[in-house]
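Build the 3D model from these lines:
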Amino acid sequence: MPVLVSNLQEEVAVPDNLVNLVEKVILETLQYEGYSPGAEVGLIFVDDNYIQSLNAEYRGIDKPTDVLSFALNEGEDMPQVEEAEDLLGDIVISLPTARRQAAAYGHSFEREVAYLTAHGCLHLLGYDHQNEADRQVMRQKEEAILHRLNISR
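The predicted structure follows:
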C-alpha cells in the first residue's frame, strides 16, 4: 500500500521517524477496517496558512484547522477501469497546529500527529462526526488503532 507523504511547510521539522509513524498509522487503520492493503493514500504536512486557505475554500471556514481529508470515493461514481488503482484520497495535517495541540493536551507531538492521521484516514473511509453517536464511533476507532500501535497519551 503506497502512502505518499509530502511536506509543504518549513515551520516544523519532519524527521524520518515521523514519516514512518504516519505510514504505520495509515496501514493499521486500513487493516483495522478490513480495507484493501493495496489502497493509496496521500498525506501532506502543511502550515496554518495553507490549511486555512483549504478550510476556507472547501468548507467555508476561514480559520486554520488541524486536519482535513479529501476522499476520492465521495460523490458520483467514476467509470470502472480494468485494474483501476484503489486511490482513497489525501489527508492534510497542519504541523504547527498539531504541535500546539500536543502541548495543550499534554502528550507528545508524535502522538498528536498519529491521532490526526488515524482521524483523517477514517474520514477517507467514510466515517464522520456530525452527531454525537458518530463522534463516539470515530473516537473509539481512533483510540483502538493507536492502542494497537502502542501509542499512548
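
use CA for all of it now, contacts and neighbours both
OK.

Okay, strands next: where are they in this protein?
Counting by DSSP state E, residue ranges of the strands within the chain are 3-7, 40-46, 67-71, 87-94.

ok now the first one, how far from the chain's centre?
Just to be clear, that refers to strand 3-7. Here the centre of strand 3-7 is set off from its chain's centre by 11 Å, with Cα atoms, centre = their mean, to the nearest Å.

List the buried residues of that strand.
Within strand 3-7, the residues that qualify as buried are 3, 5, 7, counting by 16 or more other Cα atoms under 10 Å.

Just the closest of those residues to residue 98, please.
Distance to residue 98, by Cα to Cα, is smallest for residue 7 among these, at 14.2 Å.

For the closest one, give me its contacts.
Going by Cα atoms under 8 Å, 6 or more residues apart in numbering, residue 7 touches 14, 44-46.

Second input sequence below; structure requested for side-by-side comparison:
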Amino acid sequence: MSLQLAWINEQEGFDITDELAAKLEELLRLAGESEQVTDGEVALTFVDDEAIREINKQYRGLDKPTDVLSFAMQEMGEDEIEIRYDEDSMDDEGGLRDAAALEGEELETFEEPLGDIIISVPRAIAQAEDYGHSVERELGFLFVHGFLHLIGYDHQSEEEEKEMFGKQEAILQKAGLTR
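Next up, the predicted model:
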C-alpha cells in the first residue's frame, strides 16, 4: 500500500511536463509524510476557468471560477452509507479479496481514494504572476492546499488558516518550491 497520484490534463493552455508531474508526486509524498498519511490515491485534474466555474456552480452554488477545488472521499455525508467488510473478504494487507485471489491469483494493489483535486491552470498562471513566483510553485501550492483539504484541514478561522498555510509552506520548502 502507498500514496498514489493519478492525474489528467483537461486544459490546453499549459503543458503538464513529466518534470512537473514528478514534482507533484514528490509533494504528495512529502505532504503524506508530514501528515502521517501513507495510503490512498489522489486524483488530480487540470482544467480551464470555464470547467472549474461549472464545477464550482454545481457543487458549491458559486457561479465563478476558482483556483482549486477538493472533494474528499473519506468524509461521510448525512445520507451516505458506510461500507463495511467482514474479515473473510479482506486479504492479509487489509485489501479486498475477490474470486481470483481465492484461486491463488495475485491482484493489483487497490488504493483507497482520498479524493479529487481540481486545479484551474489559467487561474494558477495568473496568481503566479500576481505573487511573483513560478507557475510550478503555484500549481504545487494549490495541489498541497487541495491535499490538506482532502485529509480534513480547513481555513474557516484565522487560526485554522495560519496552521494550514504554515503546513503548505513547509512542504513546498522541502520540495524546493520557494517564492
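
Return the distance of the residue mapped onto residue 118 of structure 2 from structure 1 relative to residue 80 of structure 1.
Taking TM-score structural alignment, the alignment pairs residue 118 of structure 2 with residue 92 from structure 1. Residue 92 of structure 1 sits 27 Å away from residue 80 of structure 1, going by Cα to Cα, to the nearest Å.

Which one's more surrounded, those two?
residue 92 (26 against 7; other Cα atoms under 10 Å).

need the helices for structure 2, in chain order.
Ranges of helices in structure 2, per DSSP state H, are 18-35, 49-60, 99-102, 121-131, 135-150, 158-174.

mean shift between the last one and structure 1?
If I follow you right, that is helix 158-174 of structure 2. Taking mean Cα distance after the TM-score superposition for structure 1, the mean distance separating helix 158-174 of structure 2 from the aligned residues in structure 1 is 0.7 Å.

which residues in structure 1 does that helix align to?
Going by TM-score structural alignment, helix 158-174 of structure 2 sits over residues 132-148 in structure 1.

Can you point out the buried residues in that stretch?
138-139, 141-143, 145-146.

cool, stretch 96-108 of structure 1 as well?
96-99, 101-102, 108.

Ok, stretch 24-44 of structure 2 next?
For stretch 24-44 of structure 2, by 16+ other Cα under 10 Å, it's 24-32, 37, 39-44.

How many residues are close by residue 117 of structure 2?
24.

again with residue 72 of structure 2
20.

Distance-wise, check it relative to residue 114 of structure 2.
Residue 72 of structure 2 is 6 Å from residue 114 of structure 2, by Cα to Cα.

now residue 31 of structure 2
13 Å.

What of residue 132 of structure 2?
32 Å.

do residue 153 of structure 2 as well
13 Å.

Just want to know which of these two has more residues nearby.
residue 114 (22 against 15).

list the contacts for that one?
Contacts of residue 114 of structure 2 by Cα under 8 Å, 6+ apart are 40-42, 72-74, 150-151.

mind running it again at 10 Å?
When contacts are counted by Cα atoms under 10 Å, 6 or more residues apart in numbering, residue 114 of structure 2 is found next to 3-4, 37, 39-43, 71-75, 147, 150-151.

measure it to residue 176 of structure 2 for me?
For residue 114 of structure 2, the distance to residue 176 of structure 2 - Cα to Cα - is 25 Å.
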